[in-house]
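Participant: Pasting the sequence and the predicted model now:
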Amino acid sequence: AVLVTAQLPAFAQPGQTIDVTVSSIGNSKSLRGGTLITTPLKGADGEIYALAQGNLLVGGAGASAGGSKVQINHLSAGRVPGGGQVERAVATPFALGETIDLGLNSSDFQTASRVTDAINRVMGAGVASAVDGRVVRLRAPANPGERVGFLAKVEEIRLDAAIPMARVIINSRTGSIVMNQAVSLGACAVSHGNLSVSISSTPVISQPNALSTGGQTVVTEQANIQISQDKGSLIKLDTAPQLADVVRALNSLGATPQDLLAILQAIKASGAMNAELEVI
């Protein structure tokens, strides 16, 4: 049993081909060399939008013998390039109405205002108007051909990149921390100590006496737990107006990425960090 998925691109028409991803959902150890039989791909509404079939391309390799196994990448997932054929088109309001809404990737009012000014400067006053920080509304021609040319000109308008909003992204699952160039750090003091917990398990075999009756050999586990905490020192961090200074100040603490998660949250709570903290 496999799971077949695909992404239907915008303006897809019946007869066009799309790539298909096939993943094992059963106990299959490898899909290498497999062939996908005709499979209907349905949308959330239950309608069939494409049909998929073809030979799988698996990027992994593996071999096993005598209880040993070697595997490179994944063998239980693969792709069928061009294996899906679109059977139903998705209705789009592109050619309907007098306006077209542009959805911005960056949701902030500064970017929406700069996009509106740039379009009005090239295409004429009153063509673009900002609805909110995400949507810019354009007055477009009614003819579909002219509307395509209108959007082609809009795509070519150059827009100078604005200074991004200061943001620190923390991935609590992997311990990754990413911050942009707008992050600044005010003067503060941080006390940091290393706390380590070590848990070891040793198998212990208990055997009955040689002359005992009804005894059994039992294997138990003996756990040993040790907790150690180093003495922490109070470290003062000077004002860091640039990203390089922020990284240099945090590296002076000698903390691991997992420790920095708690340190950055505490610095943000104290008001010493000029950035938005986002945990994903």
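Facilitator: Looks like it came in fine.
Participant: When you work out contacts or count neighbours from here on, use the C-alpha atoms and nothing else.
Facilitator: OK.
Participant: who does whichever strand or helix holds residue 85 touch, helix- and strand-wise?
Facilitator: For residue 85, the host element (DSSP states H and E) is strand 77-86. Judged by 3 or more Cα pairs under 8 Å, 6 or more residues apart in numbering; DSSP states H and E, strand 77-86 is in contact with strand 17-24, strand 48-55.
Participant: among those, which is nearest residue 269?
Facilitator: strand 17-24 (43.6 Å; Cα to Cα).
Participant: for that closest one, packing partners?
Facilitator: Strand 17-24 packs on strand 2-5, strand 77-86, going by 3+ Cα pairs under 8 Å, 6+ apart.
Participant: since we're on residue 102, how many residues are nearby?
Facilitator: Counted by other Cα atoms under 10 Å, the residues lying close to residue 102 total 15.
Participant: For the closest residue to residue 274 other than its chain neighbours, list the residues it contacts.
Facilitator: In this structure, residue 274 finds its nearest non-sequential neighbour in residue 184, 5.3 Å apart by Cα to Cα, 6 or more residues apart in numbering. For residue 184, the contact set (Cα atoms under 8 Å, 6 or more residues apart in numbering) comprises 166, 240-243, 246, 273-275.
Participant: what does residue 85 give?
Facilitator: Here residue 85 is in contact with 14-18, 50-52 (criterion: Cα under 8 Å, 6+ apart).
Participant: repeat for residue 74
Facilitator: Counting by Cα under 8 Å, 6+ apart, residue 74 has contacts 58-61.
Participant: let's see 6 Å
Facilitator: With contacts defined as Cα atoms under 6 Å, 6 or more residues apart in numbering, residue 74 is in contact with residue 60.
Participant: what's the distance between it and residue 11?
Facilitator: Separation of residue 74 from residue 11 (Cα to Cα, to the nearest Å): 33 Å.
Participant: One more: residue 231?
Facilitator: 63 Å.
Participant: Repeat that for residue 239.
Facilitator: 52 Å.
Participant: These two: which is more packed in?
Facilitator: residue 239 (16 against 10).
Participant: Hmm, that one is touching residue 189, no?
Facilitator: No - between residue 239 and residue 189 there is no contact under Cα atoms under 6 Å: 10.8 Å.
Participant: another structure for you, compare them:
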Amino acid sequence: MARPDRVRHRRSRAWQHARPSRLAAAVLLAFCLAAPVVEAAPARIKDIAEFQGVRENMLIGYGLVTGLNGTGDNLRSSPFTQQSLVGMLERLGVNVRDQAIRTKNTAAVMVTASLPPFRRQGSRIDVNVSTIGDAKSLLGGQLLPTPLRGANGQVYALAQGPIASSGFGVEGEAAKITVGVPTSGRIPGGAIVELEVPFELKELQSMRIALRNPDFTTAAEVARVINQALGDRVATMVDSGTVEVAVKAKGPDAVANLIARIENLTVEPDTPAQVVIDDKTGTIVIGQDVRISTVAVAHGNLTVVVQENPQVSQPGPLSNGQTVVVPRTQVKVDTGSGKQLAMVPSGATLKELVDSLNALAVGPRDLIAILQAIKNAGALQAELVIQ
């Protein structure tokens, strides 16, 4: 790290002596807007965008799992499981409506799946199964036939099969242990597609490309790369998240061939300067284009440790005294005065900033507070996103 000149050193010392009550390190972050910008890594269009009609469809269903080894729902506390079980048995010709059912080998579950694009009738898709009652485990369970519906209420697939669950739980009278999540599982290829999503690529006269991260610069670059590759002005930027491509070729496979040519073209996506903070976990993600104007920051913590070490005082032999407990308290205060001033040269890169903060032993929680304060001061030239 570059050593500051004599004038700055004097000012730093004077500033430190003027603030003797500060309880932490002072960090000086100097950034220049004219700092060199690192070019973004090229990416294929298929990795940053989606093509019109080429999308998944979410499916959901309600079903029953049987064959559990006493780890199913308690029918008294899960009336929906009992009603579903009675209704299923009645459809199979078994009347148990007025009977007391005490089985614990059945569990009510929610079944979800994603229907990939252009998946034809008769093909198989994976499904996920999770309990909604008080079942303890789905290990060894069998999902009964369950229709999976789309957002429009139509049945698109039928799920059935043995559940593969990696979690398990074991408990005794005084202890228990649970590994993974035994109340959820997966059935690979557990659903058969019964209804196809109606969509025909060959009917399109133009095709739209939707960017996953809308940005005008990236959309303009996608249109430019497509026009350069196809040798004609067929791509037009509609907005920051949409690029429209005209289909000029004829034939039933014209649109499919056009997508195959476009999806492997590479572009350099542009991203806005952002600092993303997850306050719950202390995670901080700083983009490469983030710049901070010259600013001085003082931040720190007052650490007080109170330790109790009571001691027993006993009277001497043949005396009339009493045994008493004498309190002994030790108090330690850490003001963080041993930390030093960090100097970051103007135009420093993101790596130099991180190295400087690591050298001062600034943790993620302290860094979150520093970035929030810099943003409030108007010195953070980026969007601060707090999750």
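Facilitator: Yep, that arrived. Every value quoted in this text rests on a predicted model; they were computed, and no experiment measured them.
Participant: out of the contacts of residue 184 of structure 1, which are buried?
Facilitator: Applying 16 or more other Cα atoms under 10 Å to the contacts of residue 184 of structure 1, the neighbour count classes 166, 240, 243, 246, 273-275 as buried.
Participant: Now the two most distant members of the residues you listed.
Facilitator: Counting by Cα to Cα, the most remote pair of these is 166 and 240, 13.5 Å apart.
Participant: what is in contact with those two at once?
Facilitator: Joint contacts of residue 166 of structure 1 and residue 240 (Cα under 6 Å, 6+ apart) do not exist.
Participant: where does residue 220 of structure 2 land in three-state SS?
Facilitator: Following DSSP: H, G, I helix; E, B strand; the rest coil, residue 220 of structure 2 is assigned to helix.
Participant: Quick one: map it onto structure 1.
Facilitator: Using TM-score structural alignment, the partner of residue 220 of structure 2 in structure 1 is residue 113.
Participant: Spatially, what comes nearest to its match if we skip its sequence neighbours?
Facilitator: residue 130 (6.7 Å).
Participant: Now for the one you found, how many residues are close by?
Facilitator: 20.
Participant: And the aligned partner of it in structure 2, which helix or strand is it part of?
Facilitator: Aligned counterpart of residue 130 of structure 1 in structure 2: residue 237 (TM-score structural alignment). Using DSSP H and E, residue 237 of structure 2 sits within strand 235-239.
Participant: for residue 4 of structure 1, what are its contacts?
Facilitator: Residue 4 of structure 1 touches 21-22, counting by Cα under 6 Å, 6+ apart.
Participant: If we use 10 Å, what do you get?
Facilitator: 20-24, 36, 39-41, 52-53, 77-80 (Cα atoms under 10 Å, 6 or more residues apart in numbering).
Participant: With residue 203 of structure 1 instead?
Facilitator: 219-223.
Participant: Just the closest of those to residue 159 of structure 1, please.
Facilitator: residue 223 (62.4 Å).
Participant: Measure how buried the closest one is and give me the count.
Facilitator: Residue 223 of structure 1: 10 neighbours (other Cα under 10 Å).
Participant: Identify the residue spatially nearest to it, adjacent ones excluded.
Facilitator: Per Cα to Cα, 6+ apart, closest to residue 223 of structure 1 is residue 201, 4.6 Å.
Participant: same deal with residue 143 of structure 2?
Facilitator: residue 65 (4.4 Å).
Participant: Next: residue 142 of structure 1.
Facilitator: residue 98 (6.3 Å).
Participant: quick revisit: show me what the strand holding residue 237 of structure 2 is in contact with.
Facilitator: With Cα under 10 Å, 6+ apart, strand 235-239 of structure 2 has contacts from 206-210, 214-216, 218-228, 242-247.
Participant: Drop anything exposed from the residues you listed.
Facilitator: 207-210, 214-216, 218-227, 242-247.
Participant: Next step: those restricted to helices.
Facilitator: 216, 218-227 (DSSP state H).
Participant: Including distance to residue 261 of structure 2, could these go into CSV?
Facilitator: Shown next, in CSV, are these (distance: Cα to Cα, whole Å):
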residue, distance to residue 261 of structure 2
216, 23
218, 19
219, 18
220, 18
221, 16
222, 13
223, 14
224, 15
225, 12
226, 9
227, 12
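Participant: how about these, which pair is most distant?
Facilitator: Across these (Cα to Cα), the longest gap, 16.6 Å, separates 216 and 227.
Participant: doesn't residue 286 make contact with residue 350 of structure 2?
Facilitator: Yes - in this structure, residue 350 of structure 2 is within contact of residue 286 by Cα atoms under 10 Å, at 8.0 Å.
Participant: Okay, the alignment partner in structure 2 of residue 241 of structure 1 and residue 196 of structure 2: tell me how far apart.
Facilitator: When structure 2 is aligned by TM-score structural alignment, residue 241 of structure 1 is paired with residue 348. From residue 348 of structure 2 over to residue 196 of structure 2 the distance is 55 Å, taken as Cα to Cα.
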